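>>> model the following, please.
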Amino acid sequence: MSSRNASIGRWAVAACFFVNGFMVGSWAPQIPVVVSRFELSESALGLLILVFGCGAVAVMPLCGYLIGRFGSRIVLRIAAVVCALSFGGLVGATMIWQMVAALIFFGAFLGAMDISMNANAVAVERSLGRAVMSSSHGFWSLGGFVGAGAGGLLIERYGYMAHAGMVVAFAFVLVVITLPFLIVETRSVGGEDGHGHKGMPRNPMVYVTGLVALFCMLPEGAILDWAALYLRQEMGAGIAEASLAFTAFSGSMAIMRFAGDRLRNRFGAVRTLRYSGIVATIGMLGAGLAPSPMLATIAFALSGMGIANMVPIVFSAAGNQPGLSPGAGMSVATTIGYSGMLVAPSLVGFIAERTGFVPIFLAFSLLLASVLMLANLVRSADTIAVQPAGGA
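A predicted model of the protein is given here:
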C-alpha cells in the first residue's frame, strides 16, 4: 500500500472514531430525558443501560471472526451506516419494551463499529509504521465532546426528538462521505489467530491485556452513564450544566489523545500508561469529593486527561499481540472490557440508590490506581514497526 493511501485511510478511520464518539456523546444528554419519560429509578436506569451494553458485547466475538475473514473495512462500512441510523430508535420508543429493543439494536452496531474501527486503526499503524491509536481515540473524544456539549443545548431549545433527527442526519452524511477511503489490511491465512486454529486465540497474554482494558474502561463508562445524573440529582445542576460533566471529560480526553501518540513514541507505552494512571486516579478521587458541580466538572476533566491514553495503549497492545490478527486481539480485549461494563451500570445504580454516587467514584479511583501495577503488560504496543503492514 502506498503511503498516500495509508495517510488517506488514517483520516477516514479517524472520521469513524469521531462519529462513534459523537453518537455516544449524543446519548449522554438523552439519559436524564429517558429517566423523566419513563419515570425510572437509578436501579431501573442501570438495568436499561445494562441492556445497551448487552447489545454491544453480544456482537463483538462475531465481529472478530468477520474481521478475520473479510477484513475490518467491510465490517466497519456496514456497522457505521446502521449505527448512525439506529439512534433514531432511542427517541421513537413510547413503551419501555420498545426502548429496550432500541437500545439493544443501537448498542450492537455501536459495538460492531467500535471493534472494526479499532482493528482498522491497527492496520493503519502497521501501514504507516507509527502510532496513531491515541489520536484516533482523540477523534472519538472530540466527537463525544461535540455530541454531549451540543446535545444538552439542543434538547433544551428544540426538544429531544429534534435533537435525535439532527444527530442521525449529521452522522449518516459523514460516514457515507468517508467510508470509501478506508484501507484494506492483510488478513491472516488459516484462521483468525494466525496459527490455523479455529475459535478463540490461544495466546494467554491477550486475555490478560483484556483485563487491563476492563480496569481502564469501567471508570470511563461510569462517567458516561452516571456523571450527568450525579450532577443533576445530588448537586442540583440543570440539564445543560449536568451535561458539561461528560463534555469536559471528553474535551480533556480529546486534547490529551491528540498528544498521546507523541508522548507514547517518546516515553514508551508502559511509562505513558503509568503517568496517565496517576492523573486519572487523582481526577476520579476529586470528582467523588467535590462540593459543587463546577469543581466536580473540573475533576472529571482531570480524570479525562489521565484516562485519555490508557484505553488506546491497551487496545494497541491487544491488536499487536504476536501471532494474532488485529481483529482477533481486538475482539478479545473489547469483549472483556465491555463485558465488565455490562455488570457495572446495574451495580452502580443499585448502590447509588442507597448510598449516593460519592462512594462509587471513590472506588473507581482505586481501580484506576491498580492499573499502575499492571503497566508492564502493554509492552506489545511498542512493536508496531515489526508487524506486517496493511495490504493494498
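>>> every contact and neighbour count from this point should use C-alpha atoms.
Fine.
>>> Ile8 touches Pro180, doesn't it?
No: counting by Cα atoms under 8 Å, Ile8 sits too far from Pro180 to count as a contact (10.4 Å).
>>> for those two, indicate the residue with more neighbours.
Applying other Cα atoms under 10 Å to Ile8 and Pro180 shows that Ile8 carries more neighbours, namely 16 against 13.
>>> chain center to the helix or strand containing Val13: distance?
Counting by DSSP states H and E, the secondary-structure element that holds Val13 is helix 3-27. Relative to the chain's own centre, helix 3-27 is displaced by 13 Å; criterion: Cα atoms, centre = their mean, to the nearest Å.
>>> list the buried ones in that helix?
If you call a residue buried by 16 or more other Cα atoms under 10 Å, then helix 3-27 has these buried ones: 5-27.
>>> what sits up against whichever helix or strand comes after that helix?
On the C-terminal side of helix 3-27, the nearest following helix or strand under DSSP H and E is helix 30-38. Judged by Cα atoms under 8 Å, 6 or more residues apart in numbering, the contacts made with helix 30-38 from elsewhere in the structure are Leu40, Ser41, Leu45, Ile96, Gly151, Tyr160, Asp225, Ala228, Leu229, Ile239.
>>> number of nearby residues for the fourth one?
If I follow you right, that is Ile96. As a burial measure, the neighbour count of Ile96 was computed by other Cα under 10 Å and equals 13.
>>> how close does it get to Leu40?
Shown here: Ile96 relative to Leu40, a distance of 10 Å by Cα to Cα, to the nearest Å.
>>> ditto for the fifth one
In this structure, Gly151 lies at 21 Å from Leu40, with Cα to Cα as the measure.
>>> cool, and the last one?
Using Cα to Cα, we find Ile239 at a distance of 16 Å from Leu40.
>>> which residues are in contact with Ala15?
Neighbouring residues of Ala15 by Cα under 8 Å, 6+ apart: Phe139, Leu174, Val175, Thr178.
>>> for Arg77, see how far away the second one is.
Same thing as Leu174. Distance of Leu174 to Arg77, computed by Cα to Cα: 12 Å.
>>> would you mind pulling the contact partners of stretch 212-226?
25, 28, 31, 49, 245-246, 300, 307, 310-311, 314-315, 333-334, 336-338, 340-341, 344-345, 361, 364-365, 367-368, 370-371, 374.
>>> try it again with 6 Å
Val314, Gly337, Met341, Phe364 (Cα atoms under 6 Å, 6 or more residues apart in numbering).
>>> tally of neighbours for the first one?
Translated: Val314. Burial measure for Val314: 31 neighbouring residues, criterion other Cα under 10 Å.
>>> chain center to the helix or strand hosting it: distance?
Secondary structure here is read from DSSP H and E; on that basis Val314 sits in helix 310-319. Once both centres are worked out by Cα atoms, centre = their mean, helix 310-319 turns out to sit 12 Å from its chain's centre.
>>> same question, stretch 312-324
The chain centre lies 16 Å from the centre of stretch 312-324; the measure is Cα atoms, centre = their mean.
>>> with stretch 227-236 instead?
Between the centre of stretch 227-236 and the centre of its chain there are 22 Å (Cα atoms, centre = their mean).
>>> over to it now: how far is its first residue from its last?
With Cα to Cα applied, stretch 227-236 spans 13 Å between its terminal residues.
>>> for comparison, sequence B:
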Amino acid sequence: MPSRTVSTDQAAVYGAFTANGVMYAALVSRVPAVGAELSLSTSGLGLLLLWLSAGAVSGLPVAGVLVQRLGGTRGITVGIGLAATGLLLLAVGLGSALLPVAALALFLIGLGMGLWEVSMNVVGSRVARLIGSETLLPRLHAALSLGTVVGALLGAFLAGASVALSSQNLGMAVLLGLIALLLRRVAHGTDAPEAGEAARAPARLLSASWREPRTLLIGLCVLGFAFAEGTANEWIAYVLVDGYGAAEQTGALAFAAFVAAMTAGRLAGGAFVARFGRVGVLRVSAGLALCGVLVVVGGDTVAWAIVGALLWGAGAAMGFPVGIAAAADDPARAAVRVSVISSLGYAAFLGGPPLLGLLGDLFGIQRAILVVCAALVPAFLAAGATRLRTAVEERGARGDRGGPGG
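Next up is the predicted model:
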C-alpha cells in the first residue's frame, strides 16, 4: 500500500480520536449544569447519565460487525452523525427542561459514541499493524486525551462565561457534522472491509472471540482501567463542586488536570512499554491510579484534589491503549478481538460511573468513588494476559484450527 495513503489514513484516525475527546469532555465537564438546568438530585443525575451508557452499550456489539462488513470509516462517520443528532436534541431538552427529551438525547449520543469509538480503535489497530508500530495506539489515545483537555478547557471557559449548555451543544453538533464529512473524504485503503474468514462470517468470529480466555482477561484488565477513567470523566468535576464546595469552573479545571496527566502518560507511555514491557507498566499504572483516587477521597482542600486528579490521570492512562495493542497481536483476528476489548472497556467506561450517583446519595459522591479502587485490583491481577505473544504461541493457543471457534 502506498506510504502516502497510509499517512493520510493515519492523520484521519488521529482526527477521529481527537474530535471524540473534544466532544465528550466538553459535555461531561458541564455535568453540574445538566443537573442544575433539570433540577436533579445526585441520584437523579446519575440515573439520567445511565441513558448515555445505555446508548453506548447498545452500539458496541453492532460496531464490531459493522466494521467487519463495511469498513471502519463508515462506523466512525455514522457514529459522529448520531452523536451530533443527540447533541441537538439535548439542547432542546435542556432549553425546555424536558427530562424525557434529555434522556433520549443522551441515549443517541451514547449510541453514536459506541459506534464511533469501537470503529476508530479497530482502524487505529490496522494502521499500527501496517506501519509496524507498538507506540501508535498509545499516541492515538494521547490524541484523544489531548482532545479531552481542549474540551474540558472549553467547557470551563464557557461555564465561566455563563454560556448555556444548550448553546454549546448546538455549536458542537455543527462542528461534528463538518468533521464527519472531512474524515469521509480523506480516509483510504486501510479502511477496507476484512477479507477471508472475517468477511465470510464476522458474527461467528466475533462470537468465538468472546469465549477466548486471554481475550477476556485482557478485557477484565481494560475494564478496570476504563472504569477508573470513566468515573473521573463523569464525576471528578462534580466531586469538586459537591464535595469540596468549589465553583463549577474549578471543577472543570480539576477535570482538565486529570486529562492533562492522562495525555502526558500516554505520550510517554509507549517508551515505557518498550523498555519495561506491557505487564510492568500496567501494574505500576494501577497503583498510581489507586493512590490518586485515595487522595481525592481523603483530601480536604482543592489543592489536594488537584494532586489526586493528576495521579489518577497518570495511572489510568495506559490501560486502554495497551489492552487494544494486546488484542491486536494476531493480525488475522485483530479486528474482532479489538471489538471485544473495546466493548468491555467502553461498557465499564460509560456504564459503571452513572451507578455511582446512587451510592453518592447514600454516602456522598466523594466517598462513593472508592468503588474505583475495587475495580483496579482485578485490573492489576489480569495485567499478565497482555504479555506480547509470538506467532508460534498464537497458533498454539488457537490449536491451528481454521474455524471461527479455534
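>>> and the helix holding Val13 of structure 1 against structure 2, how far off on average?
On the superposed models, the aligned residues of structure 2 are on average 1.2 Å from helix 3-27 of structure 1, with distances taken as mean Cα distance after the TM-score superposition for structure 1.
>>> could you find the closest non-adjacent residue to Ala242 of structure 1?
Of all residues not flanking Ala242 of structure 1 in the chain, Ala228 sits nearest, at 4.6 Å (Cα to Cα, 6 or more residues apart in numbering).
>>> structure 2: which residue goes with that neighbour?
Correspondence of Ala228 of structure 1 to structure 2, assessed by TM-score structural alignment: Ala237.
>>> and Val176 of structure 1, by the same measure?
In structure 2, the residue equivalent to Val176 of structure 1 is Leu181, according to TM-score structural alignment.
>>> count the residues that sit near that match.
Using other Cα under 10 Å as the criterion, Leu181 of structure 2 is surrounded by 13 other residues.
>>> now it: which helix or strand?
Assigned by DSSP H and E, Leu181 of structure 2 belongs to helix 165-186.
>>> related to what we said a few turns ago, distance check, the match of Val176 of structure 1 against Ala16 of structure 2.
For Leu181 of structure 2, the distance to Ala16 of structure 2 under the criterion Cα to Cα works out to 12 Å.
>>> grab the most central residue of structure 2 for me.
Tyr346 (5.8 Å; Cα atoms, centre = their mean).
>>> quick one: the equivalent of Gly268 of structure 1 over in structure 2 and Leu38 of structure 2, what's the gap?
Taking TM-score structural alignment, the alignment pairs Gly268 of structure 1 with Gly277 from structure 2. Taking Cα to Cα as the measure, Gly277 of structure 2 falls 47 Å from Leu38 of structure 2.
>>> looking at the two, which one has more neighbours?
The residue with more neighbours, out of Gly277 of structure 2 and Leu38, is Leu38; 18 against 15, by other Cα under 10 Å.
>>> what's the more buried one aligned with over in structure 1?
In structure 1, the residue equivalent to Leu38 of structure 2 is Phe38, according to TM-score structural alignment.
>>> Arg337 of structure 2 too?
Counting by TM-score structural alignment, Arg337 of structure 2 lines up with Gly329 in structure 1.
>>> what about its match, how many neighbours?
31.
>>> what does stretch 122-132 of structure 2 rub up against?
Identification of contacts with stretch 122-132 of structure 2 by Cα under 6 Å, 6+ apart yields Gly72, Leu136, Ala335.
>>> which of the residues in it are buried?
If you call a residue buried by 16+ other Cα under 10 Å, then stretch 122-132 of structure 2 has these buried ones: Val122, Val123, Gly124, Ser125, Arg126, Val127, Ala128, Arg129.
>>> now name the helix or strand holding the fourth one.
When you say that, I think you mean Ser125 of structure 2. Under the assignment here (DSSP H and E), Ser125 of structure 2 is part of helix 99-131.
>>> where in structure 1 does that helix align, residue-wise?
Residue correspondence for helix 99-131 of structure 2 in structure 1, counting by TM-score structural alignment: residues 96-128.
>>> average gap between the matching stretch and structure 2?
Stretch 96-128 of structure 1, aligned to structure 2 and superposed, deviates on average by 0.5 Å (mean Cα distance after the TM-score superposition for structure 1).
>>> the strand or helix carrying the residue nearest to Ala242 of structure 1 vs structure 2, average distance?
Applying DSSP H and E as the criterion places Ala228 of structure 1 in helix 204-229. Taken against structure 2, helix 204-229 of structure 1 registers an average deviation of 1.4 Å after superposition, with mean Cα distance after the TM-score superposition for structure 1.
>>> and the angle from that helix to helix 310-319?
Here the directions of helix 204-229 of structure 1 and helix 310-319 differ by 160 degrees (axes from the mean of the first three to the mean of the last three Cα atoms, to 10 degrees).
>>> translate Leu211 of structure 1 into the numbering of structure 2.
With the correspondence set by TM-score structural alignment, Leu211 of structure 1 lines up against Leu220 in structure 2.
>>> structure 2: which residue goes with Leu372 of structure 1?
In structure 2, the residue paired with Leu372 of structure 1 is Phe380, using TM-score structural alignment.
>>> who's in contact with its match?
By Cα under 6 Å, 6+ apart, the neighbours of Phe380 of structure 2 are Arg283, Ala286.
>>> mind listing what's buried along the helix or strand harbouring it?
Here Phe380 of structure 2, judged by DSSP H and E, is contained in helix 371-382. Taking 16+ other Cα under 10 Å as the basis for neighbour counts, the residues of helix 371-382 of structure 2 that come out buried are Val371, Val372, Cys373, Ala375, Leu376, Val377, Pro378, Ala379, Phe380, Leu381, Ala382.
>>> not counting its neighbours along the chain, what's nearest the second one?
Nearest non-adjacent residue to Val372 of structure 2, counting by Cα to Cα, 6+ apart: Ala228, 5.6 Å away.
>>> count of residues packed around that neighbour?
Here the neighbour count serves as a burial measure; for Ala228 of structure 2 (other Cα under 10 Å) it reads 32.
>>> got it, and the one 10 residues further on?
Using other Cα under 10 Å, the number of residues around Tyr238 of structure 2 comes to 30.
>>> just Phe227 of structure 2 next, same as before
Applying other Cα under 10 Å, we find 26 other residues in the vicinity of Phe227 of structure 2.
>>> quick one: the aligned partner of Gly352 of structure 2 in structure 1 and Ala352 of structure 1, what's the gap?
Under the alignment (TM-score structural alignment), Gly352 of structure 2 pairs with Ala344 in structure 1. From Ala344 of structure 1 across to Ala352 of structure 1, the span is 12 Å (Cα to Cα).
>>> can you check Thr334 of structure 1 too?
Applying Cα to Cα to Thr334 of structure 1 and Ala352 of structure 1 gives a distance of 26 Å.
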